Structure formats: structure tokens, C-alpha cells
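S.K.: Next one to model:
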Amino acid sequence: MAKKTEITVEDKLRALFDLQLIDSRVDEIRNVRGELPLEVQDLEDEVAGMNTRLEKLTNDLESIEESIKEKKNLIEEAKGLIKKYTTQQDKVRNNREYNSLSKEVEYQELEIQLAEKHIKEFKAQIEQKSAVIEETKERLAERENHLKHKQGELDEILAETEKEEKALLKESEKYEKNIEERLVNAYKRIRSNVKNGLAVVPVERGASGGSFFTIPPQVQMEIAARKKIITDEHSGRILVDPALAEEEREKMEQLFKKVSK
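M.R.: Predicted coordinates for the structure are as follows:
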């Protein structure tokens, strides 16, 4: 049987730094998109909300128009009844019947007045809602144009970067599989807790990459020896020596050129 190749600490450090370089590249691509996807989503929600509002306002108008029709019908019915009661008054035999019909006429006249008052109020509501509808339509058109512009920007950026991002995410998954789960979990935890998502950094000018805290010379020597995984006591980041970092950057540049084609 062939002897299984043992994975050294150096191999693990290289694999982790490679994974970091790939994930950082994905972060860069997403930073290019910036807030655009969120802006587009917000605009889509705003446009949908305005369309819903327009629909409600239009339904309200239809409902008010229907109410006006009902009141106009009521007025016509009341006028018909007034005519009927007035004709009947000419044929009554006593004052009691006459007074009773007079009260009916008076009631129908009050009904007409009330209906006319309601119609006036309804027309004022129509005027107000129509103004709101026009204003909403203008704002909707402006928002739709803005959405179209932002969606165009996003589509353009996606067309340029989506293929590369997908390829890089595949590579990220592939590299993860070559690293033991414990280390991958630690890497992801650190990455989610630190600025810029940098979980694995080289020592730069005697300090942890992205940090101002100096690393003692003894620790720097241990990092350069690549015999154990060492983390920065201030940030928790995994540290690699500058030479290893440079070698892996050159190697990964070739990968990035390949996936961006």
C-alpha cells in the first residue's frame, strides 16, 4: 500500500491563505456592485407600494362615483314621490290627510337636500383623490425611470462580474474541501468577526497585516518556521510569513486570470 501523504502545517497555512485570497477576490467583486442590489430592491419595493396605492385610490374613486350615482337615484326617487304626494294633496278630503302628505313631501325634500350635500362632499373627495392620483403617477413615473437606470447599471456590472464570481465561489468550495473542517470553521468565524473579512494575513513590517500591533521577533521566527498555526493575540487573525504570502499570491494570480477569461 502506498503511504498516505501527511499534510504539514505549512500545507495547511498555504491552503488557508489561498482560500483567503479567493474569498477576498469575491469580496472585491461584490464591493464593485456596492449598494446597487439593495438600491434596486428598495426601488422595486417603492414602485410596488406606489402601484398598490394607485390601485386603492382608483378603487376609492370608483366607489365614490357609485355613491354619487346612488344619491342621484335617491334624489330622482324623492322627486317622484314629491310629485306623487303633491298630486294626492289635491284629492284629499280632510286636513289630517293633507298634513300627513305635507310631512311626506317635507321629508322627501330633506332627503334631497341631504343627498345633494353628500354629492357635494363626494365631489370634493373626488377632486382631492384625483390630485393625489396625479401626484402619485408623476412620482411613480420618476421612480420607475430611476429603477430602470439603476437596474441597467446593476445588469451591466453583473454581466461583467457574475461569471468570475461563480467560478471563484466554486474554487472557494474546492479549496475548503482540502482543509480540515475544524480549520475551515475557525477561518469562517474569524472572517465574520474582523474588518474586511481578512482572517489570514501576512506579517507586514513586523506587525499583523491590517494591524498596528507589533509582533515580537520570537513569534515572527515561529511564524516563518511554519511549524504551527499562530494567531494574532489582538485580532485573532491567522498569521503567515511574507515569503509564503508572496508565493501564494503569485500562484493565485494565475488562477484569477484563468477564471476571469
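S.K.: contacts, neighbours, all on C-alpha from now
M.R.: OK.
S.K.: who's sitting farthest from the centroid in the chain?
M.R.: In the chain, counting by CA atoms, centre = their mean, residue 93 sits farthest out from the average C-alpha position, at 79.4 Å.
S.K.: Okay, that one and residue 84: tell me how far apart.
M.R.: 16 Å (CA to CA, to the nearest Å).
S.K.: now do residue 108
M.R.: 11 Å.
S.K.: The two: which has the busier surroundings?
M.R.: residue 108 (21 against 13; other CA atoms under 10 Å).
S.K.: and the helix or strand containing the more buried one, how far from the chain's centre?
M.R.: Element membership for residue 108 (DSSP states H and E) is helix 95-177. Its chain's average C-alpha position is 21 Å from that of helix 95-177, according to CA atoms, centre = their mean, to the nearest Å.
S.K.: And for the next helix or strand after that helix, what's in contact with it?
M.R.: Using DSSP H and E, the helix or strand that follows helix 95-177 towards the C-terminus is helix 181-193. When contacts are defined by CA atoms under 8 Å, 6 or more residues apart in numbering, helix 181-193 is touched by residues 16, 176, 197-200, 236-237.
S.K.: With stretch 68-78 instead?
M.R.: 108-109, 111-112, 115-116, 118-119, 122.
S.K.: Spell out for me the ChimeraX command that would select the buried members of those.
M.R.: In ChimeraX, this line selects whichever of these come out buried by 16 or more other CA atoms under 10 Å:
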select :108,109,111,112,115,116,119,122
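S.K.: which of the contacts of stretch 68-78 lies closest to residue 51?
M.R.: residue 122 (23.6 Å; CA to CA).
S.K.: That closest one - nearest residue in space that isn't next to it in sequence?
M.R.: residue 64 (6.2 Å; CA to CA, 6 or more residues apart in numbering).
S.K.: Now do the same contact list for the one you found.
M.R.: Residue 64 touches 122, 125-126, counting by CA under 8 Å, 6+ apart.
S.K.: Tabulate these in CSV, adding columns for distance to residue 99.
M.R.: Compiled in CSV, these are given as follows (distance: CA to CA, whole Å):
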residue, distance to residue 99
122, 34
125, 39
126, 40
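S.K.: To check against the first, give me the structure of this:
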Amino acid sequence: MAKKKEATVEEKLRALYDLQLIDSRVDEIRNVRGELPLEVEDLEDEVAGLNTRLEKFNADIETLTSEISAKKITIDEAKALIKKYSEQQKNVRNNREFSSLTKEVEFQELEIQLAEKHIKEFKAQIEHKNEVINQTKDRLGDKESHLKHKKNELNEILAETEKEEEALLEKSAKYEKQIEDRLVKAYKRIRNNVKNGLAVVPVERGAAGGSYFTIPPQVQAEIAGRKKIITDEHSGRILVDPELATEQKVKMEKMFAKL
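M.R.: Coordinates of the predicted model:
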């Protein structure tokens, strides 16, 4: 019965370490992609924002052009009225009528001056907006070119790694089913709590992998005995002996090579 118990614990440790190696391989693949998906998303947002800005400036120019046309009509109407009032002044019966028409002419002249001032301002605004549009188009061209490059880069990486990642995720799910739920939950909890996702680590130079805290010799002996599952008191990681780790790495590398 003792031997059976020892073998069962060892099998659990091997299965847990295999699962760790698979999940670490998935992590490596995702790290290769790194920040690329986020970079692509940010660039897409920037391109969309610049296009929206261009649309707004073009709409503003259309509005200003319409305003200029309206002011030109105002000027033409004012000139027509000035001509009309000037003709009427020739046939006035008294100074009062002449003075009234003179005021009307002066008012229309002011209307022309104001309209011309507005036209000048609108044209200056259009000129400024066209400058900004040209700058924005240049920036948009750069961003679109950069986005295309990053998309191609991401697609190449996805093409290279997507198939392997899918196969590894299937293996991960398969290996999880071979381990009791209690241990899988513990493994996932530890994995989520540690920075590098390593929940199961071998003892290296008398300490847990990636740690500087020395494990007492007695505990190291217990780990090597594979009679119970032992966790590191500092990091909470599940510990395996170096020999077991090496054996499982060799086994899993052969499996990865076939994917």
C-alpha cells in the first residue's frame, strides 16, 4: 500500500509539472506576440481619430465656403440697393427724402464692408484649416503605413504560432483532467498569484526555482522522496526535485517537437 501511495504522489507531481511545462510554453508563445495586438489596436484607434478629424475639418471648410457665398450674395444685394437708392435720390422732392436715402446708402455700404471683412476672416480660417488638413494627412499616412507594418508582423506571428498554441491548449485541458480538481485549483491559484506564471518549480541550488530562499536539507530530502506534495513556504509554489523535472522536460520537449 505504501508503494502505491508513493507512486500516486509521484504521478501527481509529474502530471502537475507536465501541465506547468505546457502552460509555460503557451506563455512563451503569447510573450512572442507581446504588446503587438495592443499596438495594432492603438494604431487603429489613432487612424480612426485622424480620419474623424479630417472629416470635421472638411465639413468646417464646406460651411465656411457656404458662408462666403452667402456674404457675396449680401454684397450683390447691397450694391443693387445702393444703385436703387442713388437713382431715387435724383428724383427726391425734399432734403428729408434725400437724407433718408443717403442713410440707406451708407447702411448698405457698411453692410458691404462687414460682409467683405467676414469673407476675409472666413478665407483665413479656410487657409489655416487646409494647412492643418495637410499636416493631418501626412500624419495619417505615417500612421497607416505603421499600422500596415504592425498588422503584417502580427499576422506572421499568428500564422507561425496559432496552430501550436491551439494544440497546447488542448493538451493543457487534457492534462488537467488527469489531475484531481483540488490540485488543479491550487495550481491555477498559485499560477495567477505569481508574476511569471510558474506554479510548479524544481529545486535549484538548494532553493525553489527563481527564489533565493534556501530550502532546509530535510525538506529537500522530502521533496526528492516524492511521498507528498510540498510547497515553498515563501512563494507558495509546488516543489519538485531536479531529477523529476529533467525527466519531464525531456519528455515534453519531444511532444512539443511534434506539434
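S.K.: on that earlier part again, so which of the contacts of helix 181-193 of structure 1 belong to helices?
M.R.: Of the positions in these, 16, 176 sit in helices, assigned by DSSP state H.
S.K.: So which of the contacts of helix 181-193 of structure 1 sit within strands?
M.R.: Residues of these located in strands (DSSP state E): residue 200.
S.K.: Give me the distance between stretch 205-216 of structure 1 and the centre of its chain.
M.R.: Distance, centroid of stretch 205-216 of structure 1 to centroid of chain: 39 Å (CA atoms, centre = their mean).
S.K.: gap between the two ends of it?
M.R.: So stretch 205-216 of structure 1: terminal residues 12 Å apart, CA to CA.
S.K.: Quick check: residue 43 of structure 1 vs residue 150 of structure 1, distance?
M.R.: From residue 43 of structure 1 across to residue 150 of structure 1, the span is 9 Å (CA to CA).
S.K.: show me what contacts residue 232 of structure 1?
M.R.: Residue 232 of structure 1 neighbours (CA under 8 Å, 6+ apart): 208, 238-239.
S.K.: Out of these, which comes closest to residue 225 of structure 1?
M.R.: residue 239 (11.8 Å).
S.K.: how about the closest one, what's its partner in structure 2?
M.R.: Here residue 239 of structure 1 is matched to residue 239 in structure 2, going by TM-score structural alignment.
S.K.: The helix or strand its match falls within against structure 1, how far on average?
M.R.: Following DSSP H and E, the helix or strand that holds residue 239 of structure 2 is strand 238-240. Compared with structure 1 after fitting, strand 238-240 of structure 2 deviates on average by 0.7 Å (mean CA distance after the TM-score superposition for structure 1).
S.K.: residues making contact with that strand?
M.R.: 13, 17, 187, 199-203, 208, 223-224, 226, 229-232.
S.K.: rerun at 10 Å
M.R.: Identification of contacts with strand 238-240 of structure 2 by CA atoms under 10 Å, 6 or more residues apart in numbering yields 10, 13-14, 16-17, 186-187, 190, 198-204, 207-209, 220, 222-226, 229-232, 245.
S.K.: Emit the PyMOL select command for whichever of those are buried.
M.R.: Command for PyMOL that selects the buried part of the contacts of strand 238-240 of structure 2, burial taken from 16+ other CA under 10 Å:
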select buried, resi 10+13+14+16+17+187+190+198+199+200+201+202+203+204+207+208+209+220+223+224+226+230+231+232+245
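S.K.: Check the gap between the residue most central in space within structure 1 and residue 148 of structure 1 for me.
M.R.: Centroid-nearest residue in structure 1, with CA atoms, centre = their mean: residue 41, separated by 3.8 Å. Counting by CA to CA, the separation of residue 41 of structure 1 from residue 148 of structure 1 is 12 Å.
S.K.: how close does residue 64 of structure 1 sit to residue 136 of structure 1?
M.R.: Distance from residue 64 of structure 1 to residue 136 of structure 1, by CA to CA: 19 Å.
S.K.: what does residue 243 of structure 1 give?
M.R.: 62 Å.
S.K.: for residue 210 of structure 2, what are its contacts?
M.R.: Per CA under 10 Å, 6+ apart, neighbours of residue 210 of structure 2: 196, 198, 201-204, 235.
S.K.: Can you tell me the element it falls in?
M.R.: Here residue 210 of structure 2 is assigned to no helix or strand, by DSSP H and E.
S.K.: And it? What does it align with in structure 1?
M.R.: Using TM-score structural alignment, residue 210 of structure 2 sits opposite residue 210 in structure 1.
S.K.: quick one on the thing from earlier: looking at residue 243 and residue 136 of structure 1 now, which is surrounded by more residues?
M.R.: residue 136 (17 against 12).
S.K.: Report whether the expected contact of the more buried one with residue 51 is present.
M.R.: Yes: between residue 136 of structure 1 and residue 51 a contact is recorded at 8.8 Å, counting by CA atoms under 10 Å.
S.K.: list the residues that contact both of the two?
M.R.: Counting by CA under 10 Å, 6+ apart, the residues touching both residue 136 of structure 1 and residue 51 are residue 57.
S.K.: contacting residues around the residue nearest to the centre of structure 1?
M.R.: So residue 41 of structure 1 contacts 35, 47, 147, 151 (CA under 10 Å, 6+ apart).
S.K.: how close does it sit to residue 220 of structure 1?
M.R.: From residue 41 of structure 1 to residue 220 of structure 1 the distance is 47 Å (CA to CA).
S.K.: Residue 53 of structure 1 now?
M.R.: Taken as CA to CA, the span from residue 53 of structure 1 to residue 220 of structure 1 is 64 Å.
S.K.: cool, residue 122 of structure 1 as well?
M.R.: The gap separating residue 122 of structure 1 from residue 220 of structure 1 is 82 Å, by CA to CA.
S.K.: Is residue 247 of structure 1 part of a helix or strand, or is it coil?
M.R.: helix (DSSP: H, G, I helix; E, B strand; the rest coil).
S.K.: Tell me, how many residues neighbour it?
M.R.: 11.
S.K.: same thing with residue 131 of structure 1?
M.R.: 12.
S.K.: so what's it up against?
M.R.: 125, 137.
S.K.: swap in residue 124 of structure 2?
M.R.: Residue 124 of structure 2 touches 118, 130, counting by CA under 10 Å, 6+ apart.
S.K.: What of residue 62 of structure 1?
M.R.: Per CA under 10 Å, 6+ apart, neighbours of residue 62 of structure 1: 56, 68, 126.
S.K.: If we only consider those, which is nearest to residue 26 of structure 1?
M.R.: Of all these, residue 56 has the smallest distance to residue 26 of structure 1: 43.7 Å, by CA to CA.
S.K.: Over which residues of structure 2 does the helix or strand harbouring that closest one lie when aligned?
M.R.: Per DSSP H and E, residue 56 of structure 1 falls inside helix 36-89. Under TM-score structural alignment, helix 36-89 of structure 1 corresponds to residues 36-89 of structure 2.
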